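Asker: curious how this folds, go ahead:
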Amino acid sequence: MTPAIIVISGAGQPTAARAAAALGGELITCGPEGADAGPTLARLFAEGRPIIGVCAAGILVRLLAPALADKRDEPPVLAVSLDGASVVPLLGGHHGANALARQLAAALDGHAAITTASETQFARALDEPPHGWVLANPEAARPAMMALLKGAAIALDGDAPWLAEAGYPLAADGAVPIIVSDRAAAPSSALLYHPKTLVAGVGCERGADAAEVIALVEASLAEAGLARQSLAALASVDIKGDEPALLAAASHFGVPLRLFSAAELAEERARLKHPSEYVERTIGTPAVAEAAALKAGPLAAGKRKSPRATCAIGRAAKPLAVEQFGRAPGRLHLVGIGPGDAPTRTGAVIAALRASSDWVGYGLYLDLVSDLRTSQIEHRFDLGDEEPRVRHALELAAEGREVALVCSGDAQIYAMAALACELLDADGPRALSDAARRVNLEVHPGVSAFQAASAAAGALIGHDFCCISLSDLLTPREDILKRLEGAAKADFVTAFYNPRSRRRIDLLDAARDLFTAHRPPTTPVIIASSLGRPAQQVRVIQLSDFDPAEVDMLTIVLIGASTSRVFAGPNGPRAYTPRGYEKKASALATEPAA
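Answerer: Okay, the predicted model is just below:
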């Protein structure tokens, strides 16, 4: 997870900025004297985010005290002095805090004050193995660590070079037994580490059920006596990169799905035990599951079949460097960032932006989320380059990258989500490359301008509503006028997107005239400009006072229904559209008693 760098005092800003740059972290500035630090820290702690507070250790201790419970579940928490000279891991020492403290101290040219008993003598605790290793029985780590601190040595069965590198004594007659194996084992007093050396090669028919694939992989592991914890990845042919069953299976096992081209899999032809002429004719390689498994190393479990899937297990000589094994499936996140201010972003959008390696978008939209940027590569496009922007995002994702296409408001509402779907569905001259057509598309809704405008002025969209774009660049003018007339006659609350430009100035006038013919002159109109930005302005006026000349392209206009009302709120007029609860309440009040 992305570390959160918390700064309370202005004096700590330079050190916090250096820490954020060194760790790829998110810099979060709390209010004066930490007024809002408590809720922020509690939320981050509950999310399991590593927390680095550039402040006194006592401040973090007091603010986090209510959230402390089981130390096995706590994320790393570090305190850093304002000058960066001291880095103190407070919580989660064996969950990465000590390693993070050493990394940060080196970057800040400071000192990591490690106080954990095991790590003052050894470079790494037994219950914090390096990436690629899983401790199967963490409850056995404490007694083993106590024996080692008293002078005992390790009797190692297997290969784990990191133990000697961390300074642990090894001896054939050692009193602390440690076993390293990718095989499932019965519980024992020996510490058991499973190296991430296994790859499940999987092939399946298009549309196969995820439960079938999951059961097949589990059966393959169990039949061969292999430990599920040693599974490093699922692997398949690249044309299966968008197969829901494979993606669901990878998620189920908590491992990535890695892909190879048919030509790459065909390189394993000489080592295959079960080549298939049909598979080779169909996709260009004599095997999928077996060949993908062999990419890791010799087979630990041979090919196994279910009605619509196949699986084989390969074994690497050492924990697999997954990032260098095949490539990831392409994934494109369509994110709607809302009006632009941080509080209105959804959690799903924030997570997608953080997870992505590349951000694609109109320059202004990328600027609006710059506070979340760590190491992401930006791909900036001009406002009118919608199709080149979406194509670029899809082709980037086709390379195996995780890409975020950034849209304002909601990505589905007059934005890029529909265009992305259109291109994925396109044939002929507009068709994408085969790899781009297999990109996994995820749409993350955001707060749209009509929602933000209505909320800022009350609840005008409390009953039936519609949205109409007045831009005639892509929609014929006659169609826009037809929709305006329909909305006016149907008595919908109506939001006007793209209401006016320097070239197009009369469609909003036409809209006003149509709605004036079907609405009382007192109908509320919301005029909202620069929503979510420092220059935000929101006004509520009557339809009879509405002058379209006051509107520009940074403005959205909402006209109420004939039933919409206005009342005087403490901060100005509030507009809303009742749904009919008054009638319901009256009906209930007049019902005879049973």
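
Asker: hey, let's count contacts and neighbours off CA atoms from now on
Answerer: OK.

Asker: and Ile505, what is it in contact with?
Answerer: By CA atoms under 8 Å, 6 or more residues apart in numbering, no residues touch Ile505.

Asker: correction: Ala224
Answerer: Counted by CA under 8 Å, 6+ apart, Ala224 has contacts 300-301.

Asker: how about Arg331?
Answerer: Contact analysis of Arg331 by CA under 8 Å, 6+ apart lists 397-398, 400-403, 439-442.

Asker: secondary structure and neighbour count added to those, as a markdown table?
Answerer: Formatted as a markdown table, the contacts of Arg331 follow (DSSP: H, G, I helix; E, B strand; the rest coil; neighbours: other CA atoms under 10 Å):
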| residue | secondary structure | neighbour count |
| --- | --- | --- |
| Ala397 | helix | 27 |
| Ala398 | helix | 25 |
| Gly400 | coil | 22 |
| Arg401 | coil | 21 |
| Glu402 | strand | 25 |
| Val403 | strand | 28 |
| Val439 | coil | 24 |
| Asn440 | strand | 20 |
| Leu441 | strand | 20 |
| Glu442 | strand | 14 |
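
Asker: out of the residues you listed, which one sits closest to Lys273?
Answerer: Nearest to Lys273 among the contacts of Arg331 is Gly400, at 29.7 Å by CA to CA.

Asker: how far away is that closest one from Leu508?
Answerer: For Gly400, the distance to Leu508 (CA to CA, to the nearest Å) stands at 45 Å.

Asker: likewise for Pro130?
Answerer: 63 Å.

Asker: do the same with Glu165
Answerer: Distance from Glu165 to Leu508, by CA to CA: 72 Å.

Asker: another sequence for comparison is provided below:
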Amino acid sequence: MTSPATRRVGLVAATAAGHRHARVLADAWPHARLVDADSAADALRTAWAECDAVVAFLATGAVVRILAPLLGDKRTDPGVVVVDEAARHAVALLGGHGGGANALAAEVAVLLDARPVVTTATDAVDLPGLDTLGWPVEGAVAAVSRAILDGAPVRLVADATWPLPALPPNVRADAPGDAHRLLVTDRVVPPDGRTAVLRPPSLVAGVGSSRGVATAEVTDLLRRTLAAAGLSPASLRCLASVDLKADEAGIVASAEAFGVPLVTRPAAQLAAVDVPHPSEVVRAAVGTPSVAEAAALADGGTLLVPKTASAMATVAVARHAPRGRLAVVGLGPGAADLRTPRAVAELRRAAVVVGLDQYVDQIRDLLRPGTRVLASGLGAEEERARAAVAEATAGHAVALVGSGDAGVYAMASPALEYADDRIDVVGVPGITAGLAASALLGAPLGHDHVYLSLSDLHTPWEAIARRITAAAEADLVALLYNPRSRARDWQLDAALKTFAAHRPPDTPVGAVRNASRDGERVHLATLATFDPAVVDMYSVVVVGSSQTRMVGGRMVTPRGYRWRS
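Answerer: Here you go, the predicted structure:
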């Protein structure tokens, strides 16, 4: 579901209290509006007809009676959330998945300090609904979902390994042949009452045409071509053509009719694609010997249907292999409330989670049943990076987790050294330990600053020392990571002496241990008085610049701007 901030949400209220609660939502969501009418029933009907979702501050029974005659298809009806008079509960009443009411109830509950009430069976037991996986689903969806919920064996049959989220253990490839089935395929499957079919985005349809081709000609040709090949239109990833056709109304409207984007490429790029049926006539007209076949194959894949023509259009269809998905997720400094919602969403989307054992332990409660966990101890960073990339390359949805921001002295760099263009990579930023420490110290990062790691396990100390000297000479605030351990007990003292040679002795220095976690400790001193013994590997040290001051017991580095009135 898209965010309530971007959806048209109709708010319906009948009482003064309901109007007060509705205004809270209206103030938070730019596209939400209070629907006015002669009666609450008329307002509810108007909101149902005109909005993407409805939040009704009415009795549940009243909402049911008013909307019952209007119900159509759960895939297209708006989601409806009902909130009681005291705003204690936000009930996802209709369209839990398809209409986004379950997610909307959670958003309403946050704003009103209410409790979300979700009765959708899969959500209640923390299983992914088949209609929430992001792909079209057909066939015996209810029967297969019921079998999954009951723990009955469900046979998973996939044409290839696609990056699906974790499925429960009873959904497996080796389930008995007479079990319910979950198919992942782009092929047309006869209905049998025991099979649900997920449609992966595996097909690219290349399209060429004469100028002025009618939309109906393109769509009819493509539908007939797919049907003859036994392929489902629901698995179309996109329509593809040459740049010259980017504004061809019939092709543009056809893409809209199929609900997929239109991707166009330069003629020179398509001319370099090897195709079975090149045409010099086409080359003379558009600069490439093939449009439909070349566009379908431009990103690789296998040609399933060679170019097929009507009077003014040609189409060709290629199947593209799955691309695995690697999400590199920063978990933040440790506290659950400093973990971003996007990080949580990626963890719940992943089928495989890879990470340091102590970090994985922090988020095990967020993982869906059936998630495969690959955890290892300290010192195995390269092995974790290779494992995560290998799992993604095999087609899985993978989350590689690290503390703070995964791109700052963490797992993103080693992983992306191995990740090639066969996989999709998603970076999820996190709050770094340095930012968490700085917030506790005050505002030491108000002006230019630098991150430095004092660990010489993989970087020669001579190189680290040069960087420390450069930061000291440049008068930058310095955040020192990996400052001190049992085996490395002299580097921090050496670094502080370098800073002391370039800054006044009263320059503030702060150290934070276990920022946002149990055992959090904040220590403030100066370059002249700071004792490195208070620091360990769970600490971040912040050395102020010559402009950093102590104000009210907090480190503050002025921004250095001239404010203008």
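
Asker: what TM-score do the two superposed chains give?
Answerer: With the length set by TM-score structural alignment, normalised by the length of structure 2, the two chains reach a TM-score of 0.54; 371 aligned residues with a CA RMSD of 5.3 Å.

Asker: Glu165 and Leu508 of structure 1: who's more crowded?
Answerer: Leu508 (21 against 12; other CA atoms under 10 Å).

Asker: surely that one is within a helix?
Answerer: Yes: under DSSP: H, G, I helix; E, B strand; the rest coil, Leu508 of structure 1 sits within a helix.

Asker: how about the nearest residue to the aligned residue in structure 2 for it, chain neighbours excluded?
Answerer: Matched by TM-score structural alignment, Leu508 of structure 1 corresponds to Leu492 in structure 2. Of all residues not flanking Leu492 of structure 2 in the chain, Pro483 sits nearest, at 5.7 Å (CA to CA, 6 or more residues apart in numbering).

Asker: corresponding residue for that neighbour in structure 1?
Answerer: Per TM-score structural alignment, Pro483 of structure 2 is aligned with Pro499.

Asker: could you look up the SS state of its match?
Answerer: coil.

Asker: please verify my assumption that it contacts Ser469.
Answerer: Yes: taking contacts as CA atoms under 8 Å, Pro499 of structure 1 lies within contact range of Ser469: 7.1 Å.

Asker: give me the more crowded residue out of these two.
Answerer: More crowded of Pro499 of structure 1 and Ser469, by other CA under 10 Å: Pro499, with 25 against 18.

Asker: check contacts around that one.
Answerer: 469-471, 507-508, 551-553, 555-557.

Asker: counting only helices, which of those make the cut?
Answerer: Cross-referencing those against helices under DSSP state H gives 507-508.

Asker: read off where stretch 539-547 of structure 2 ends up in structure 1.
Answerer: With TM-score structural alignment as the criterion, stretch 539-547 of structure 2 aligns to 555-563.

Asker: pull the residues that contact that stretch.
Answerer: 449-450, 453-454, 460, 491-499, 519-520, 523-530, 543, 577-578.

Asker: any idea how far that stretch is from the chain center?
Answerer: Averaging C-alpha positions (CA atoms, centre = their mean, to the nearest Å) puts stretch 555-563 of structure 1 35 Å from its chain's average.

Asker: where does the counterpart of Asp367 of structure 1 in structure 2 fall, secondary structure wise?
Answerer: In structure 2, the residue paired with Asp367 of structure 1 is Asp361, using TM-score structural alignment. In the assignment (DSSP states H and E), Asp361 of structure 2 maps to helix 357-363.

Asker: on contacts alone, who are the packing partners of that helix?
Answerer: Contact partners of helix 357-363 of structure 2 among helices and strands, from 3 or more CA pairs under 8 Å, 6 or more residues apart in numbering; DSSP states H and E: strand 372-376, strand 397-402.

Asker: how far away is Ser403 of structure 2 from Met411 of structure 2?
Answerer: Distance, Ser403 of structure 2 to Met411 of structure 2, using CA to CA: 9 Å.

Asker: kindly apply the preceding question to Leu452 of structure 2 instead.
Answerer: Look at Leu452 of structure 2 and Met411 of structure 2: by CA to CA, they are 17 Å apart.
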